[in-house]
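# one predicted model, sequence on top.
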Amino acid sequence: MNKKKLKGLKLASKVIHVGGHPDPETGAVMPPIYQTSTYAQSSPGKHKGYEYTRSHNPTRSRLEECLASLEDANYCVVTASGISAATLVLHSLPAGSTILCGDDVYGGTYRLLTTVFNEIHNIVFINTTDIKEVEGKISEHRPSLIWLETPTNPLLKITDIEKVSAIAKKYKVKTLVDNTFMSPYFQNPLKLGADIVLHSMTKYINGHSDVVGGALMLNNKSLYTKLWKLQNSTGPSQSPFDSWLVLRGIKTLAIRMEAHQRNALAIAKFLESHPKVEKVLYPGLKSHPHHKVAKKQMSGFGGMITFFLKGDIKTSKKFLQRVQLFSLAESLGGVESLIEHPAIMTHHSIPKNVREEIGITDNLIRLSVGIESIDDLIEDLDNTLNTLN
């Protein structure tokens, strides 16, 4: 199938066919893993496009082609982790740049910004859901980059990507969107005006909790070249085997995301009606403060739920220790359901006073809803909630 035809496919077809063409040498329907570090050259400097796997690898190239197509991007850089993808972006900025970042982001992003790049750049945390505050801070600080996570982790706040990107462009500021929670299936930030899309492929893109990886998708050729050169120089390239695993996992992205969303909506409604639950945050609920923005820019609401128990840290620990089907573990986006306590686990690196100021309290629980039977998942949560005093 030619590239023009591939470009016109729907996402559920792209995940299978873009980068998934049969091997030209053997006809193998599943692409082989090019598990090699180096490549033979016919004469010095003359090769078939590949010299060394840190720089390029045929298996990784297939994955980058597929991922770029899912975000309707011209370019993709695949890295060894989501944090290494973030690191490439931050190193691409001139030293001393100002970065405006959402005040509710993944704990690893917060740690990277406040313990490593705080010595290189000026980091300013803001509420990116407040459009007036965004414009005011851009006008005040004249940043090089605005860093959005939407929905945020773990409070699931929704930023209007189109409005923020338009303001950023007015001031010639680049916009990055961490799209990990939605995946390319439910949200496409480049179409809404963003300059860079970041994914932790560890999560929904791979979907099987057996790979760590990151990806950057973009349309700016000069920025892509800079990011690739940084990757080639610093070395956080994804391995051929992990690239192959993601290629394998991504084939079911469309059906997985539908299943995640279907289960999450049912659980969110159940939790919202339970007497032991104080509050539920899920973008698909009408009670979510940014539900209208979510409906405008997302084609679905994802598989992440945040809720607040009626109780304190002791109540939270009892609940987390007693659930059966939900594994108590960090990360998210796998086919299995996970549960965690951000204040102790994923966001522990954020100082307690900062956590509490933005709303990450000790009774906050985060769910990554898997694709198991919804009846079994709700029964597990109900049984466990009913054991709490």
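That came through fine.
# from here on, just use CA atoms for contacts and neighbour counts.
OK.
# tally of neighbours for Glu379?
Other residues within reach of Glu379, judged by other CA atoms under 10 Å, total 12.
# so where do the strands sit in the stretch 1-150 of the chain?
Counting by DSSP state E, counting those that start in this stretch, the stretch 1-150 of the chain has strands at residues 75-79, 98-102, 122-126, 145-149.
# centre of the chain to the first one, how far?
Meaning strand 75-79. With CA atoms, centre = their mean, to the nearest Å as the basis, strand 75-79 stands 14 Å off its chain's centre.
# and if you look at the last one?
Here strand 145-149 shows a centroid-to-chain-centroid distance of 13 Å under the convention CA atoms, centre = their mean.
# what angle separates it from strand 98-102?
For strand 145-149 and strand 98-102, the angle between their directions (axes from the mean of the first three to the mean of the last three CA atoms, to 10 degrees) works out to 20 degrees.
# helix, strand, or coil at Leu176?
Following DSSP: H, G, I helix; E, B strand; the rest coil, we place Leu176 in the strand state.
# now do Lys279
Following three-state DSSP, Lys279 is assigned to strand.
# contact partners for it?
Contact analysis of Lys279 by CA atoms under 8 Å, 6 or more residues apart in numbering lists 272, 307-309.
# of these, which belong to helices?
The helices, defined by DSSP state H, take in Glu272 from these.
# in JSON lines, list the contacts of Lys279 along with neighbour count and distance to Leu63.
Putting the contacts of Lys279 into JSON lines (neighbours: other CA atoms under 10 Å; distance: CA to CA, whole Å) gives the following:
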{"residue": "Glu272", "neighbour count": "18", "distance to Leu63": "39"}
{"residue": "Phe307", "neighbour count": "21", "distance to Leu63": "35"}
{"residue": "Phe308", "neighbour count": "21", "distance to Leu63": "38"}
{"residue": "Leu309", "neighbour count": "23", "distance to Leu63": "41"}
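# against that first model, consider the following:
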Amino acid sequence: MTGPTTPAPSSWPASGSASETRSSARLILAEAPVLAHNYHPLPVVVARAEGTWVQDVEGRRYLDMLAGYSALNFGHRHPALIEAAHRQLDRLTLTSRAFHNDQLVGFAERLAALTGLDMVLPMNTGAEAVESAVKVARKWAYEVKGVAPDRATIIVADGNFHGRTTTIVSFSTDETARAGFGPFTPGFRVVPYNDLAALEAAVDETTAAVLIEPIQGEAGVLIPDEGYLAGVRELTRRTGCLFIADEIQSGLGRTGRTLAVDHESVVPDILLLGKALGGGIVPVSAVVARREVLSVLRPGEHGSTFGGNPLSAAVGSAVVDLLATGEFQRRAAELGDVMDRVLAALTGAGVTSYRVRGLWAGVDIDPALGTGRQISERLLAEGVLVKDTHGSTIRLAPPLTITEEELRSALGALKKVLG
């Protein structure tokens, strides 16, 4: 392994620490009998991390170009986020929502102000946020819109990825996610992504909401045509249903704006956030919505023991404070232009096509050169971590703290493995 040319943090020792007695190979083999086989990770065992770099148990260093599927937008162990977590750990970590805590209201105020919406429903994981939004949209449909009981429908897009719960996989079009998990939850209609005419044809008096990802991440960073999101907003407003934007991957600076919908100056009725909201430290998600929408929930109808816990709220507040400066949005936009230019130069030289929005790219590799998994493994050998998605597509989503030198180094490694 040659590795990127940019130096990793000099404060790290030459080898790992806690797991030194077990090699990467031994640790990987040890997983098989005790861990469910629901993932197929790349063969690297990470022991520590800082900023854009991770280190395995043998001391090899890698540039992280995945950032935990955007959960690590601010890099590994960002000092401001670590400090917020440490400070709160010394005071209070959990009360449950049976009691108030002194961190939650500040978090909700900050997040509502950042997004331009009114109220916050704190949860833990992205899938929980999606499930919560489904419940809220249905209840809104019955109590506000007047849909007949148990008749509410939600329209989703083909190629969607909103999570892996039984309700969510019920409206997935990925057979790997669905097969063997039926019977499926009814009440969903699937239309082609980026097709306003098909969406309009699917809306009727039972439609509670339209749930879409402004950019489809798992599908390969698919970016809709200019005007699509504004069209969805106009259609849902005109037909009297809710627009739910799932920004769990695309939100919080990733695309060069605070939210992907900001590229079209769109404000949805319900916004779903997660991943980066916890700073890579704790799982934090949120349903953020207009007051008249979230007000349909009453005590006892929905909840979470850990949702809104003071540790999560303290870290989430620190995340919002980082975004409030605009620095990370600017960095994503500027470095996204660099990534765009480099990938353009690789098109026809191993790259068949690509899509970039901010520091987020889906890169389609010539299948003759290998699958996405094979390309990811070759980049691993060069000291760069990426992850494949469907076919020969890889995703690039580095921490927003990456330097231009580090970014160019990682893209240079991609050029090398395609050569």
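Looks like it arrived, so ask away. Only a predicted model underlies this, so the values are computations on that prediction, with no experimental measurement involved.
# overlay the chains and give the TM-score.
The TM-score (TM-score structural alignment, normalised by the length of the first structure) is 0.66; 297 aligned residues with a CA RMSD of 3.2 Å.
# related to what we said a few turns ago, run the contacts of Lys279 of the first structure past the second structure and keep the common ones.
Listed in the original numbering, the contacts of Lys279 of the first structure still in contact in the second structure are 307-309 (both residues aligned by TM-score structural alignment, their matches' CA atoms under 8 Å).
# the equivalent of Ser376 of the second structure over in the first structure in helix, strand or coil?
Applying TM-score structural alignment, one finds that Ser376 of the second structure aligns to Leu320 in the first structure. Per three-state DSSP, the secondary structure class of Leu320 of the first structure is helix.
# ok, Leu320 of the first structure to Glu372 of the first structure distance?
Between Leu320 of the first structure and Glu372 of the first structure the distance, using CA to CA, to the nearest Å, works out to 19 Å.
# of those two, who's got more company?
Set Leu320 of the first structure next to Glu372 and count neighbours by other CA under 10 Å: Leu320 wins out with 19 against 15.
# settle this for me: that one is touching Leu338, isn't it.
No. Under the contact definition of CA atoms under 8 Å, Leu320 of the first structure does not touch Leu338, with a separation of 10.4 Å.
# between the two, which contacts overlap?
Where contact means CA under 8 Å, 6+ apart, the residues bridging Leu320 of the first structure and Leu338 through contact with each are Leu328.
# could you find the counterpart of Glu234 of the second structure in the first structure?
Aligned by TM-score structural alignment, Glu234 of the second structure pairs with Ala166 of the first structure.
# and for Ser24 of the second structure?
In the first structure, Ser24 of the second structure lands on no residue (TM-score structural alignment).
# do you know how far Ser24 of the second structure is from Asp56 of the second structure?
Computed with CA to CA, the distance linking Ser24 of the second structure and Asp56 of the second structure is 8 Å.
# tell me who's in contact with the nearest residue to Gly274 of the second structure once chain neighbours are set aside.
Taking CA to CA, 6 or more residues apart in numbering as the measure, Gly274 of the second structure lies nearest to Ser285, with 3.9 Å between them; neighbours along the chain are not counted. Each residue near Ser285 of the second structure by CA under 8 Å, 6+ apart is listed here: 122-126, 128-129, 272-275, 277-278.
# any idea which element the match of Glu234 of the second structure lies in?
Ala166 of the first structure is part of helix 161-170, with elements assigned from DSSP states H and E.
# mean deviation of that helix from the second structure?
Superposed on the second structure, helix 161-170 of the first structure shows a mean distance to its aligned partners of 2.1 Å (mean CA distance after the TM-score superposition for the first structure).
# just checking, what packs against that helix?
Using 3 or more CA pairs under 8 Å, 6 or more residues apart in numbering; DSSP states H and E as the contact test, the elements touching helix 161-170 of the first structure are helix 131-141, strand 174-178.
# got the angle between that helix and strand 145-149?
Angular relation of helix 161-170 of the first structure and strand 145-149 on a 0 to 180 degree scale: 170 degrees, by the same axes, to 10 degrees.
# name the residues that touch helix 161-170 of the first structure?
Under the criterion CA under 8 Å, 6+ apart, external residues in contact with helix 161-170 of the first structure comprise 128, 131, 134-135, 138, 146, 174-175, 189, 192-194, 297.
# which one of those is nearest to Tyr224 of the first structure?
Here the nearest of these to Tyr224 of the first structure, counting by CA to CA, is Lys174; it sits at 13.5 Å.
# my guess is that closest one contacts Leu190, does it?
No. Between Lys174 of the first structure and Leu190 there is no contact under CA under 8 Å: 11.7 Å.
# the two: which is more packed in?
When neighbours are counted by other CA under 10 Å, Leu190 comes out ahead of the other of Lys174 of the first structure and Leu190, with 22 against 18.
# that one and Asn179 touch, don't they?
No. Contact criterion CA under 8 Å: Leu190 of the first structure and Asn179 do not qualify, at 10.4 Å.
# identify the contacts common to these two.
Val197.
# circling back: out of the kept ones among the contacts of Lys279 of the first structure, name the ones that lie in strands.
307-309 (DSSP state E).
# what would those look like in TSV with distance to Val354 of the first structure?
Below are those laid out as TSV (distance: CA to CA, whole Å):
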residue	distance to Val354 of the first structure
Phe307	19
Phe308	18
Leu309	20
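# not including adjacent chain positions, what is the nearest residue to the counterpart of Leu90 of the first structure in the second structure?
In the second structure, the residue matched to Leu90 of the first structure (TM-score structural alignment) is Val134. Taking CA to CA, 6+ apart, and ignoring the residues beside it in sequence, Val134 of the second structure has Ile154 as its nearest neighbour in space, at 7.9 Å.
# need the counterpart of that neighbour in the first structure.
Across the two structures, Ile154 of the second structure finds its equivalent in Ile99 of the first structure, going by TM-score structural alignment.
# what about its match, how many residues nearby?
Ile99 of the first structure has 25 nearby residues by other CA under 10 Å.
# what's the distance between it and Leu176 of the first structure?
When CA to CA is the yardstick, Ile99 of the first structure and Leu176 of the first structure sit 10 Å from each other.
# one more: Pro236 of the first structure?
Counting by CA to CA, the gap from Pro236 of the first structure to Leu176 of the first structure is 20 Å.
# who's more crowded, the two?
For Pro236 of the first structure versus Leu176, the count of surrounding residues by other CA under 10 Å is larger for Leu176: 27 against 22.
# which residue of the second structure sits opposite that one in the alignment?
When the second structure is aligned by TM-score structural alignment, the residue opposite Leu176 of the first structure is Ile244.
# hmm, its match is touching Asp269, no?
Yes. A contact is recorded between Ile244 of the second structure and Asp269 when judged using CA under 8 Å, the distance being 6.1 Å.
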